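pasting the sequence and the predicted model now:
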Amino acid sequence: MPAEMTAENEKRGEVRKFSYDTQTYEGDASHPMHKEAWVYLPCGYDESRKYNVLYLLHGGGANQDWWFKDYPDTVTILDNMMAKKICEPCIIVTPTYYRGEEADKDMDITEHFRYELRRDLIPAVESAFSTWTEGDVSEENLVKTRSHRAFAGLSLGSMTTYRAAFYNNFALFSWYGPFSGCCGPQGERDPEVERIRKTLAEGEARGLKLDYLFCCNGDKDIAYPEHKEIMEKAEQACPQLVRGKNYDFYTIPGGVHDMKAWQLHLYHALQIFFC
């Protein structure tokens, strides 16, 4: 990444706290759970135009503050990318799959987040901001506008990218950025290959196009061996994956499991998403 990407830019976007309610978990419609996310709005955000949306997740043990508040230089990188027209201005949402201290520790959050994502988060965000849904967050319109929606995440968020967004909400997203992992170092690899194959085959049968699956990792990252093996097998098993057209596995030589790598992954992903 060019050094100029981390230099302060006068054309700054805005990071807003976004509150919404979810009925996905315990409680009922009269007692929904209150959650928060951060929303990046590009410099010059204009409610009269329509913006693509990237939903961007943190890793294990972090929360919605990770990308923009814990690492504010992420915002500077975004400001520079958009000001220099390296990528199109877009809205970026950083939620959390965690539910607070009361969360069920036995629940696989990487799978279960799919419900909150579909039922609560996307409708709340895309009703509040100017997106391609134009305020219509019906199931039919969310599917119709899927090419204007991306999902990416790091580490446990990378696993969530596969499980919550790709496998279980393929009808709502056509751009994906798994950064550092698929099933985790102790996970079973062949079942993940089969899930990728099945998702793409069923999507193709429904006329749902994959715009891009941009996998990223560093070759010294703890998650690299399993991620690389799974995607090599998936590329062989899935005729829908065409390297350089709608799929790539981007590797940082010497890259490890850290924020420097993940910011670089985001920098490259945004040059691909929505193009």
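Sure thing, it's come through.

hey, let's count contacts and neighbours off CA atoms from now on
Fine.

mind listing the strands for this protein?
Under the criterion DSSP state E, strands of the chain are mapped to 14-22, 33-41, 53-57, 91-94, 149-154, 175-179, 212-218, 247-252.

can you tell which of the ones you listed is closest to residue 124?
Comparison of those against residue 124 by C-alpha to C-alpha identifies strand 14-22 as nearest, at 6.5 Å.

now the closest one: buried residues?
Using 16 or more other C-alpha atoms under 10 Å as the test for burial, strand 14-22 gives 15, 18, 21, 22.

closest to residue 9 among these?
residue 15 (14.9 Å).

got the contact list for the closest one?
The contact partners of residue 15, taken as C-alpha atoms under 8 Å, 6 or more residues apart in numbering, are 38, 39, 40, 41, 68.

can you check residue 131 too?
By C-alpha under 8 Å, 6+ apart, residue 131 lies in contact with 49, 50, 51, 52, 53.

now the first one, nearest residue through space, not along the chain?
Meaning residue 49. The spatially closest residue to residue 49, leaving aside those adjacent along the chain, is residue 130, at 6.7 Å (C-alpha to C-alpha, 6 or more residues apart in numbering).

before we go on, here's another structure to hold up against the first:
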Amino acid sequence: MKQTFFVAFMIFSFIVNAQKYTESTPSGFDVSRPNIPHGKIDTLVYHSETVGTNRRALIYTPPGYSSSNKYPVLYLLHGIGGDEKEWFNQGQPQVILDNLYAEDKLAPMIVVLPNGRAMKDDRAIGNIMAPDKVAAFAAFEKDLLNDLIPFVEKNYPVLADRDHRGIAGLSMGGGQSLNFGLGNLDEFAWVGGFSSAPNTKTPELLVPDPEKAKQQLKLLWISCGDQDGLINFSKRTHDYLEANEVPHIYQVIPGGYHDFNVWKDNLWQFSQLLFKSDCMLGSQQMPDPKFYIFLCFGQSNMEGNARIEAQDTIHVSERFRVMATLDCPELNREKGQWYTAVPPLCRCNTGLTPADYFGRMLVDSLPDDIRIGVINVAVGGCKIELFDKDSCAEYIATAPSWMVSWIKQYDDNPYGRLVEMAKEAQKAGVIKGILLHQGESNTGDHQWPVKVKKVYENLCADLGLSYDAVPLLAGETVNADQGGACASMNEIIDNLPSVIPNAYVVSSKGLAVIPDKLHFTAAAYRELGRRYAEKMLELIRPVVVNH
């Protein structure tokens, strides 16, 4: 589900201390992946003095779980028509969390899924709105605090303090989470309400002491779909918190209903913020969705072959940034840090690249509050196989020595370096597209589009990107109208969109070349960069619509 406040534009706005937070969930975020480590779901049975009987809950332990470690705990609550298995059966939290662990996006945690209906017959049968069943949801507060949490902390290796304890839930469970979490800030520092139901207390009762809440909360998350008839319960809470400057994240999901499409999405986003030391609301550094990041890779024409001229080093906007992909002491650049995008943008001694004027044109064409960042990993002369993480070692083993020396600067893994830097960049902004210029060394290879597709899909999977949200732009080699030595490859490159639906080809027609007929002139690189930018602007230019 696309999480946007504006059509075709993700916006991240700060209102005093309230954060309106959105991020796109990638396709397949809730689909089980066979070749990753998996956590484990078990049933626990605890005795409830509150109810006077033994009760059941599910418990998820993360991949790599060990009794020698200690873990924070999230208590994840169901809705009025569910029980301890509702999340498991319809939301598959174990799949969502396993996938996030595989992408290194979660702090290791235990998740407990209790039955929030604290009564002897706690089944979700008959009239679920019967007064005794509704009352049992309120009674669960005592069962949770006095019976379930002590059982978990006695029998599992957990960190037994408020800083390592969270509570969240959907619908009726969302109301419970806000009621119990905000009502017991000495027990919970992390609180989330997903589409909270009418059982949610009024804001004045939820947070009678805003100053205390400001001091004790590490994360307060409130979310609801705009098509949900219960949205006013979330909105009134947000309005009160905003008026009292209590830090929180408030999310309204366009097109979102009262269903698991919303709640799975909420869990995917909420869980990534839990139990992290830098997630103190009000000071947390969240990715800025107005910082557009673009990944660039390929061979020499992306690396930068033309000599950098004086005009290329002046009037570079501070809004145009480059992340250094290796240490360049002579440029005063450190790997993984952002700098104003004065060339070279690839390695320490490379030349002018299409990325230079791609970024310049985007900065000139987009609103002043949009920043542009590029990450460029390219190796002259390489085939696309160098960026295939499954076969790059085999390719390097037969590469010429001059190419190997460049590859070594990326620790013999250019693809891995690109992913490493991209993950670092995702802490600061949002990846909006991928630029490729490569093909000369694969001239005549009709499997090239399929090979590119594999690299593209690997990037999306490794970075948690959605295929339909991150376009791939591929530039043609030197054109036949310039006598291009590899011009025949353009027919293969032009076929890429038929293999990758969100791929687009940037024409090289009319772009001047140097005598080798393989590389463009500096002027042509500037124009090629602008052509990449023109296409990208068609795809990402924000269309602001009041919602």
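Thanks, I have the structure now. Keep in mind that what you see is a predicted model, and the values were worked out from it rather than measured.

what is the neighbour count of the equivalent of the residue nearest to residue 49 of the first structure over in the second structure?
Residue 130 of the first structure is assigned residue 157 in the second structure as its aligned equivalent, the criterion being TM-score structural alignment. The number of residues packed near residue 157 of the second structure is 18, by other C-alpha atoms under 10 Å.

go on, residue 105 of the first structure?
By the criterion of other C-alpha under 10 Å, residue 105 of the first structure has 8 neighbours.

just give me the match in the second structure for it.
Looking across to the second structure (by TM-score structural alignment), residue 105 of the first structure lines up with residue 131.

then residue 2 of the first structure?
The pairwise alignment with the second structure assigns residue 2 of the first structure to residue 26, based on TM-score structural alignment.

so who does whichever residue in the second structure pairs up with residue 267 of the first structure touch?
Across the two structures, residue 267 of the first structure finds its equivalent in residue 268 of the second structure, going by TM-score structural alignment. Contacts of residue 268 of the second structure were listed using C-alpha under 8 Å, 6+ apart, and they are 25, 29, 96, 97, 100.

now, the most widely separated pair of those residues?
Of all pairs in the contacts of residue 268 of the second structure, the most separated under C-alpha to C-alpha is 25 and 97 at 13.0 Å.

the two: which has the busier surroundings?
residue 97 (27 against 20).

not counting its neighbours along the chain, what's nearest that one?
Excluding its sequence neighbours, the residue lying closest to residue 97 of the second structure (C-alpha to C-alpha, 6+ apart) is residue 268, at 7.5 Å.

pull up the gap between the one you found and residue 132 of the second structure, please.
In this structure, residue 268 of the second structure and residue 132 of the second structure are separated by 33 Å, where distance is defined by C-alpha to C-alpha, to the nearest Å.

likewise for residue 40 of the second structure?
In this view, residue 40 of the second structure and residue 132 of the second structure are 34 Å apart by C-alpha to C-alpha.

now, which of the contacts of residue 268 of the second structure lie within helices?
Taking DSSP state H as the definition of helices, the contacts of residue 268 of the second structure contribute 96, 97, 100.

so can I have CSV of these showing distance to residue 141 of the second structure?
Putting those into CSV (distance: C-alpha to C-alpha, whole Å) gives the following:
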residue, distance to residue 141 of the second structure
96, 27
97, 26
100, 30
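
picking up where we left off before, deepest of the strands of the first structure, which one?
Sort the strands of the first structure by mean neighbour count, taking mean count of other C-alpha atoms under 10 Å, and strand 175-179 sits at the top with a mean of 30.

if we can go back for a sec, show me which of the ones in helices among the contacts of residue 268 of the second structure is closest to residue 198 of the second structure.
When these are compared for distance to residue 198 of the second structure (C-alpha to C-alpha), residue 96 wins out at 27.6 Å.

aligned to that closest one, what sits in the first structure?
Matched to the first structure by TM-score structural alignment, residue 96 of the second structure sits across from residue 77.

farthest pair in the contacts of residue 131 of the first structure?
Pairwise distances across these (C-alpha to C-alpha) peak at 12.9 Å, for the pair 49 and 53.

how about residue 293 of the second structure, secondary structure?
Recorded secondary structure, residue 293 of the second structure: strand (DSSP: H, G, I helix; E, B strand; the rest coil).

ok, for residue 224 of the first structure, nearest residue in space, not its chain neighbours?
Looking at residue 224 of the first structure with C-alpha to C-alpha, 6+ apart, the closest residue is residue 217, at 5.9 Å.

where along the stretch 201-350 of the second structure do the helices fall?
When assigned using DSSP state H, counting those that start in this stretch, the helices of the stretch 201-350 of the second structure occupy the ranges 203-206, 210-216, 231-243, 260-271, 300-303.

the match of residue 96 of the second structure: how many residues sit nearby?
By the criterion of other C-alpha under 10 Å, residue 77 of the first structure has 24 neighbours.

can you check residue 150 of the second structure too?
Residue neighbour count, defined by other C-alpha under 10 Å, stands at 13 for residue 150 of the second structure.

which residues in the first structure does the lengthiest helix in the second structure align to?
Among all segments of the second structure classified by DSSP H, the helix with the greatest residue count is helix 522-540. The alignment of helix 522-540 of the second structure onto the first structure (TM-score structural alignment) covers no residues at all.

tell me who's in contact with the residue nearest to residue 49 of the first structure.
For residue 130 of the first structure, the contacting residues are 46, 47, 48, 49, 50, 51, by C-alpha under 8 Å, 6+ apart.
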